[in-house]
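*Asks:* Provide a 3D model corresponding to the input given below.
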Amino acid sequence: MTFYKLNSFVLFYFCITSQLTIQHINGAKNYIKVFPKVGENITLNCGNIISKHADILWKMNHKELPGRAKVLKNGDLFISTVDISDSGIYICDLGTANNYVGHAPLAEIELKAISLPGPLLGVKVIPYTVLLFIRWEAVKNEGESPVANVTIRVKEINNSSDNWLIFQTDITSLQKEIYHLQPNTLYTVEMWASNIVGNGEKKVINTQTLSEMSEDELEKHLLEGIDKFDTRAWMFAVVVIMSTFSIFGIALCYLLIKDPRIQKRLEDGEDVERIELIPNITLNPGYCET
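*Replies:* Down below sits the predicted model:
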């Protein structure tokens, strides 16, 4: 009986230690994604608490670990000042487990660094008297840091105060009109795209609104080139238009006269007059004479 209990205890101990050993060597499939911002620090967790003080090995798929990466005492990987080049798949495992066939690492972490959006492209500012018309090219949303909006700031250059006109537009909008400006005034226009990381590179354009025209200048502008205007071309155009209308009028009258439906209506009108004439003759014999 004692021997049977001893064998049972040994078997139970063997099973428990075997499970712990298998978990210690093979680990658990742990694949996660992280999206740190460019310039910040990040710590990648190896995950399995059993191996916190064991011989931990970190590596990357098809790349070398960044020079700013450091393995901490607890097995985690610390990366300072994350850069776009740090993006990739980081693999954490035991240093003695690389030769096991079919071995699953303790953790696989896909790191994608998100950065500020680039400058806006194709920006054009068209000035008018009291407004600016601004347009730009469509913003491309790439990766895990999509552009949230576009910010526009407008300010008088010769104005010492820091009074900016600020507008925010959706990325689907590719144009903006800025109203209530002063004529013949210098303005600076600043534009940038923003995402969850922050504001992108500014695009700065200086422009000047158009001056208001006086009545004399407007008259001069309207009459510009009148001395070179050829009246013969104008007369020829008028003759062609009038001739065209005359032809259409004659054709319309001809169609109305020849239309059988109109002829039928005229005949029906004559029949109605004859029917009304008979009762008048019967009742008043002298009707025809009158």
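*Asks:* please count neighbours and contacts with C-alpha atoms only from this point.
*Replies:* Fine.
*Asks:* and the strands in the stretch 51-200 of the chain?
*Replies:* Taking DSSP state E, counting those that start in this stretch as the criterion, the stretch 51-200 of the chain carries its strands at 56-60, 69-71, 77-79, 88-94, 107-111, 124-127, 132-135, 149-156, 165-170, 175-178, 186-194.
*Asks:* by contact count, what packs against the third one?
*Replies:* Applying 3 or more Cα pairs under 8 Å, 6 or more residues apart in numbering; DSSP states H and E, one finds that strand 77-79 makes contact with strand 42-44, strand 69-71.
*Asks:* the longest one now?
*Replies:* Using 3+ Cα pairs under 8 Å, 6+ apart as the contact criterion, the secondary-structure elements in contact with strand 186-194 are strand 149-156, strand 203-208.
*Asks:* need those in JSON lines with distance to residue 13 and mean neighbour count, can you?
*Replies:* Listed next are the helices and strands packed on strand 186-194 as JSON lines, based on distance: least, Cα to Cα, whole Å; neighbours: other Cα atoms under 10 Å:
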{"stretch": "strand 149-156", "distance to residue 13": "62", "mean neighbour count": "20"}
{"stretch": "strand 203-208", "distance to residue 13": "70", "mean neighbour count": "16"}
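*Asks:* alongside the first, I'd like the structure of this one:
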Amino acid sequence: MYDFLRPIVYFYLFLATVNGQNFTQVAVNIGRNLTLKCPVHHTSGIMWIREDGKTLPTHVTVLDSGSLFITEVDRNDSGIYACIRENVVNSDARINVTVKTPPPALVDVVVRPSTVLALLIWKVGGDGGYPIINFTAQYRLAYANENWTAISPNHITPNSRQIEVYKLLPNTTYEFRIWATNQLGRGTITNVYGKTLNEYMEQELARHLFDGVENFDTRVWAVAVGVVMGTLILLGLGTCILLYRECHVPGVIEEQEIIELVPNIILNPGFDPHNQNDQIPDENSNSETPLRLNNNTVVQPRNTQIGFIL
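*Replies:* Okay, here's the model as predicted:
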């Protein structure tokens, strides 16, 4: 009965939006009942409309008190509601309803397969009103009614945007699915397909190894061989020079003899390595030749006699 008032109401609501006038914010979890109270004093002749022009669904009713009652709200119930009486629009009666839901479907979900593994990549289009707790991904053979295999880890961190899938079969098509979860539960599932690459056989590997051989310039190979041979020649010459210098260095034996003479000279100032007669005899020596020291002291030999006592 108020259809003729709708154009006028929408015009006033548009002006209120342009002027930046505020409206009340209301948030509700999906599946709950919601009651919106109309701030208009006189409850007679109350009318509720949506600013987006959508008609109120059947699960939305206007109570005798003028309030708007929504049974088991769903995603489509989000929007701005306006409470009016006859042809009077009160901007303070505008209520923005936000329905919090599980996360919506992920966007830009793609699979980049290789031979035995695949990379699953995704983006987040929304969180449903609550922070995302984790992601879950699974896979199975495509077009086969088999059980899903979880992709490790079972609960992917909320900051991740890709995950690798291992132990796949080459040249095989797989079906992947992934979803996000918040405190309201599991979000919308997104399914994608991907086919792994062929496994290279020996002939294929040889063919890829010799790709471009016909276009190879032999001059480049000759230059590379010349550089390597020149380096080896320089190393050989350097080694010969070091060996030549090593052969003309005085032996170490003379230095060792000089080092051995130093303690003898310190202990015996009259020590002459070239005069064996002036050396102090060893206490264990059995030489019978008398020796003369520097202070003209004569040292007589001491003969060791061994006797047997019967």
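*Asks:* and residue 37 of the first structure, which of the strands of the stretch 51-200 of the first structure is closest to it?
*Replies:* strand 107-111 (10.5 Å; Cα to Cα).
*Asks:* circling back: need the strands of the stretch 51-200 of the first structure in CSV with distance to residue 47 of the first structure, can you?
*Replies:* Output for those, formatted as CSV (distance: least, Cα to Cα, whole Å):
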stretch, distance to residue 47 of the first structure
strand 56-60, 11
strand 69-71, 14
strand 77-79, 11
strand 88-94, 9
strand 107-111, 6
strand 124-127, 52
strand 132-135, 50
strand 149-156, 37
strand 165-170, 40
strand 175-178, 49
strand 186-194, 34
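*Asks:* mind checking which of those is nearest residue 235 of the first structure?
*Replies:* When the strands of the stretch 51-200 of the first structure are compared by Cα to Cα, strand 124-127 sits nearest residue 235 of the first structure, at 38.4 Å.
*Asks:* circling back to that earlier point, in TSV: the helices and strands packed on strand 77-79 of the first structure, plus mean neighbour count and distance to residue 192 of the first structure.
*Replies:* Listed next are those as TSV, based on neighbours: other Cα atoms under 10 Å; distance: least, Cα to Cα, whole Å:
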stretch	mean neighbour count	distance to residue 192 of the first structure
strand 42-44	17	28
strand 69-71	16	33
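*Asks:* can you redo those strands as JSON lines with distance to residue 133 of the first structure?
*Replies:* Below are those laid out as JSON lines (distance: least, Cα to Cα, whole Å):
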{"stretch": "strand 42-44", "distance to residue 133 of the first structure": "44"}
{"stretch": "strand 69-71", "distance to residue 133 of the first structure": "49"}
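*Asks:* which one of those lies nearest to residue 222 of the first structure?
*Replies:* For residue 222 of the first structure, the closest of those is strand 42-44, at 67.7 Å, according to Cα to Cα.
*Asks:* onto which residues of the second structure does that closest one map?
*Replies:* On the second structure, the counterpart of strand 42-44 of the first structure by TM-score structural alignment is residues 33-35.
*Asks:* which residues sit against the matching stretch?
*Replies:* Identification of contacts with stretch 33-35 of the second structure by Cα atoms under 8 Å, 6 or more residues apart in numbering yields 28, 67-73.
*Asks:* switch to 10 Å and redo it
*Replies:* 26-28, 60-63, 67-74, 97 (Cα atoms under 10 Å, 6 or more residues apart in numbering).
*Asks:* taking those residues, please make a ChimeraX selection of just the buried ones.
*Replies:* With 16 or more other Cα atoms under 10 Å as the criterion, this ChimeraX line picks the buried residues out of the contacts of stretch 33-35 of the second structure:
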select :28,60,61,62,67,68,69,70,73,74,97
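*Asks:* contacts only, for residue 243 of the second structure.
*Replies:* Shown in contact with residue 243 of the second structure (Cα under 10 Å, 6+ apart): residue 237.
*Asks:* looks to me like it is in a helix.
*Replies:* Yes. Assigned with DSSP: H, G, I helix; E, B strand; the rest coil, residue 243 of the second structure falls within a helix.
*Asks:* wait, residue 121 of the second structure sits on residue 177?
*Replies:* No. Between residue 121 of the second structure and residue 177 there is no contact under Cα atoms under 10 Å: 11.2 Å.
*Asks:* name the residues contacting each of those two.
*Replies:* Shared contacts of residue 121 of the second structure and residue 177, defined by Cα under 10 Å, 6+ apart, comprise residue 109.
*Asks:* my read is residue 229 of the second structure is in a helix, agree?
*Replies:* Yes. Counting by three-state DSSP, residue 229 of the second structure is part of a helix.
*Asks:* relative to residue 166 of the second structure, how far out is it?
*Replies:* In this view, residue 229 of the second structure and residue 166 of the second structure are 46 Å apart by Cα to Cα, to the nearest Å.
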